[in-house]
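Asker: The amino acid sequence is not available; the structure is as follows:
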């Protein structure tokens, strides 16, 4: 029986954007938030790929916020990605917002923009009220590569940096079963969003060491 390919965790580059978009689209295809964003199952995958590509290429990678797990071999393949926000990182620049706006309007239409803004406000209310913290915005592994420790490696790499800074780590998840997984890494539930018309969301915090 052949051995499974090894993988390397590193910072993402612009060349990784298509791979990151593919992995996150596959990982979150049936996630409650993805279903809320793109209810039509037929077009969801394509729209998710466009959405993640825009965010990754215009916001996440330029800010150095993405770590990828790349399968080693003659043709390296991105198999997992994690998006982190550092403590006290400034808000998006007007230029970054303008670059993502055409994709946002095209994918969601003008009518849904207030709804999306309301969801972001609710998520913001779940964040720690005081003190600096790291924010794990996204962690996804290609379904074909799950069970190989990729998610644990990506998570561990970020938690190590947070421990070096001696600050807590905040995250949100739309699946209650994920809270048990993150609980094994020291995360505790800190809040819940259960508002009509919005994806149910659980907030978690890993205290500073």
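Answerer: Noted; the coordinates are in hand. Just so it is clear, the structure is predicted and the values come from calculations on it, not from any experiment.
Asker: alpha carbons only for contacts and neighbour counts from here, please
Answerer: Fine.
Asker: show me where the chain has strands.
Answerer: In the chain, the strands defined using DSSP state E lie at 7-11, 66-71, 77-85, 134-141, 169-173, 188-193, 201-206.
Asker: ok, and what's touching the first one?
Answerer: For strand 7-11, the surrounding residues in contact (Cα atoms under 8 Å, 6 or more residues apart in numbering) are 64, 65, 66, 67, 68, 69, 70, 71, 72, 150, 153, 154.
Asker: What's the local residue count around the first one?
Answerer: Here the neighbour count serves as a burial measure; for residue 64 (other Cα atoms under 10 Å) it reads 15.
Asker: and if you look at the fourth one?
Answerer: One way to gauge burial is a neighbour count; for residue 67, by other Cα under 10 Å, it gives 24.
Asker: How about the fifth one?
Answerer: Taking other Cα under 10 Å as the neighbour definition, residue 68 ends up with a count of 28.
Asker: how far away is it from residue 53?
Answerer: Between residue 68 and residue 53 the computed distance is 14 Å (Cα to Cα, to the nearest Å).
Asker: Got another one to weigh against that:
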């Protein structure tokens, strides 16, 4: 008679905690900026702006916090949407999306008004991070604006998906697709025109293609 050892029980993985996708509140901007800073720290454009790896996260969090605060001002609310994916019941911010509304004649402007630059303390950028970083940041932004202008005749008015990220610890749970679907539905319900996103990341490119986006170029 053969004896068999009883196989040890393998615990089943716990289901992921429930989440909400809601408009980002002003008191969540710091947490949202930190999520974006961790997600974009190795992104080529930010590596160009701040070549020193150890200093880049601080720059990203500082700039993006002020950028989002301007986005969420009374004036900024008319310019688009800021969404947050939050874990329930902790309300921890796990993901962020910034979506700029188009104008009737073309893409909406991402440029901040002078009073917003002053109010958010962005004039301190060269003093905190240096003239070189400031110059490269402005140069990188202007290059992206020129690229969008080349697409304007072909696309007309369009929404612009500016930043989107899910914190690394919360990835592989479908949160990115959930955020993207909600943003696109809400945007196109308000104004039915394309949603444009610009990325140089192959992983991000594959993600957007899987979620129904198609590629365009300035030659169309």
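Answerer: Thanks, I have the structure now. These numbers come from a predicted model, not from an experiment.
Asker: thinking again about what came up before, can you flag the buried ones in the contacts of strand 7-11 of the first structure?
Answerer: If you count burial by 16 or more other Cα atoms under 10 Å, the buried members of these come out as 65, 66, 67, 68, 69, 70, 71, 150, 153, 154.
Asker: The aligned partner of the second one in the second structure: what's it in contact with?
Answerer: With TM-score structural alignment as the matching criterion, the partner of residue 66 of the first structure in the second structure is residue 82. By Cα under 8 Å, 6+ apart, the contact set of residue 82 of the second structure is 23, 24, 71, 72, 96, 97, 98, 99.
Asker: Now for the second one: which residues touch it?
Answerer: Spelled out, that is residue 24 of the second structure. Applying Cα under 8 Å, 6+ apart, the residues near residue 24 of the second structure are 82, 83, 84.
Asker: Stretch 80-88 of the second structure: how far from the chain's middle?
Answerer: 11 Å (Cα atoms, centre = their mean, to the nearest Å).
Asker: just stretch 192-200 of the second structure next, same as before
Answerer: 12 Å.
Asker: Likewise for stretch 178-195 of the second structure?
Answerer: With Cα atoms, centre = their mean as the basis, stretch 178-195 of the second structure stands 15 Å off its chain's centre.
Asker: same deal with stretch 155-166 of the second structure?
Answerer: 9 Å.
Asker: Which strands or helices does the longest helix anywhere in the second structure pack on?
Answerer: Scanning the second structure for the helix with the most residues, using DSSP state H, yields helix 131-155. Packing partners of helix 131-155 of the second structure (3 or more Cα pairs under 8 Å, 6 or more residues apart in numbering; DSSP states H and E): helix 44-49, helix 125-129.
Asker: now those in a markdown table, with mean neighbour count and distance to residue 112 of the second structure?
Answerer: Listed next are those as a markdown table, based on neighbours: other Cα atoms under 10 Å; distance: least, Cα to Cα, whole Å:
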| stretch | mean neighbour count | distance to residue 112 of the second structure |
| --- | --- | --- |
| helix 44-49 | 17 | 19 |
| helix 125-129 | 13 | 15 |
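Asker: what about those helices, which gets the closest to residue 171 of the second structure?
Answerer: helix 44-49 (21.0 Å; Cα to Cα).
Asker: State the span of the first structure onto which that closest one is aligned.
Answerer: By TM-score structural alignment, helix 44-49 of the second structure lines up with residues 32-37 in the first structure.
Asker: Return the residues in contact with the equivalent of residue 98 of the second structure over in the first structure.
Answerer: Using TM-score structural alignment, the partner of residue 98 of the second structure in the first structure is residue 83. With contacts defined as Cα under 8 Å, 6+ apart, the neighbours of residue 83 of the first structure are 60, 65, 66, 67, 136, 137, 138, 139.
Asker: what do you get if the cut-off is 10 Å, keeping everything else the same?
Answerer: 12, 56, 60-61, 64-68, 135-140, 154-155, 158 (Cα atoms under 10 Å, 6 or more residues apart in numbering).
Asker: Aligned against the first structure, show me the partner of residue 159 of the second structure.
Answerer: Superposed on the first structure with TM-score structural alignment, residue 159 of the second structure falls opposite residue 134.
Asker: next one: residue 20 of the second structure
Answerer: Under the alignment (TM-score structural alignment), residue 20 of the second structure pairs with residue 8 of the first structure.
Asker: How much space separates that match from residue 75 of the first structure?
Answerer: From residue 8 of the first structure to residue 75 of the first structure the distance is 13 Å (Cα to Cα).
Asker: Which neighbours do the two have in common?
Answerer: With Cα under 10 Å, 6+ apart, residue 8 of the first structure and residue 75 have no common neighbours.
Asker: And these two? Which one has more around it.
Answerer: Set side by side, residue 8 of the first structure and residue 75 show more neighbours around residue 8, with 15 against 8, by other Cα under 10 Å.
Asker: Please report the number of neighbouring residues for the nearest residue to residue 26 of the first structure once chain neighbours are set aside.
Answerer: In this structure, residue 26 of the first structure finds its nearest non-sequential neighbour in residue 142, 6.1 Å apart by Cα to Cα, 6 or more residues apart in numbering. Per other Cα under 10 Å, the neighbour tally for residue 142 of the first structure reads 20.
Asker: correct me, but residue 142 of the first structure touches residue 71?
Answerer: No - between residue 142 of the first structure and residue 71 there is no contact under Cα atoms under 10 Å: 11.2 Å.
Asker: Return the residues in contact with the spatially most central residue of the first structure.
Answerer: The centre of the first structure sits closest to residue 138, judged by Cα atoms, centre = their mean, with a distance of 1.3 Å. By Cα under 10 Å, 6+ apart, the contact list for residue 138 of the first structure reads 24, 28, 66, 81, 82, 83, 84, 85, 171, 172, 173.
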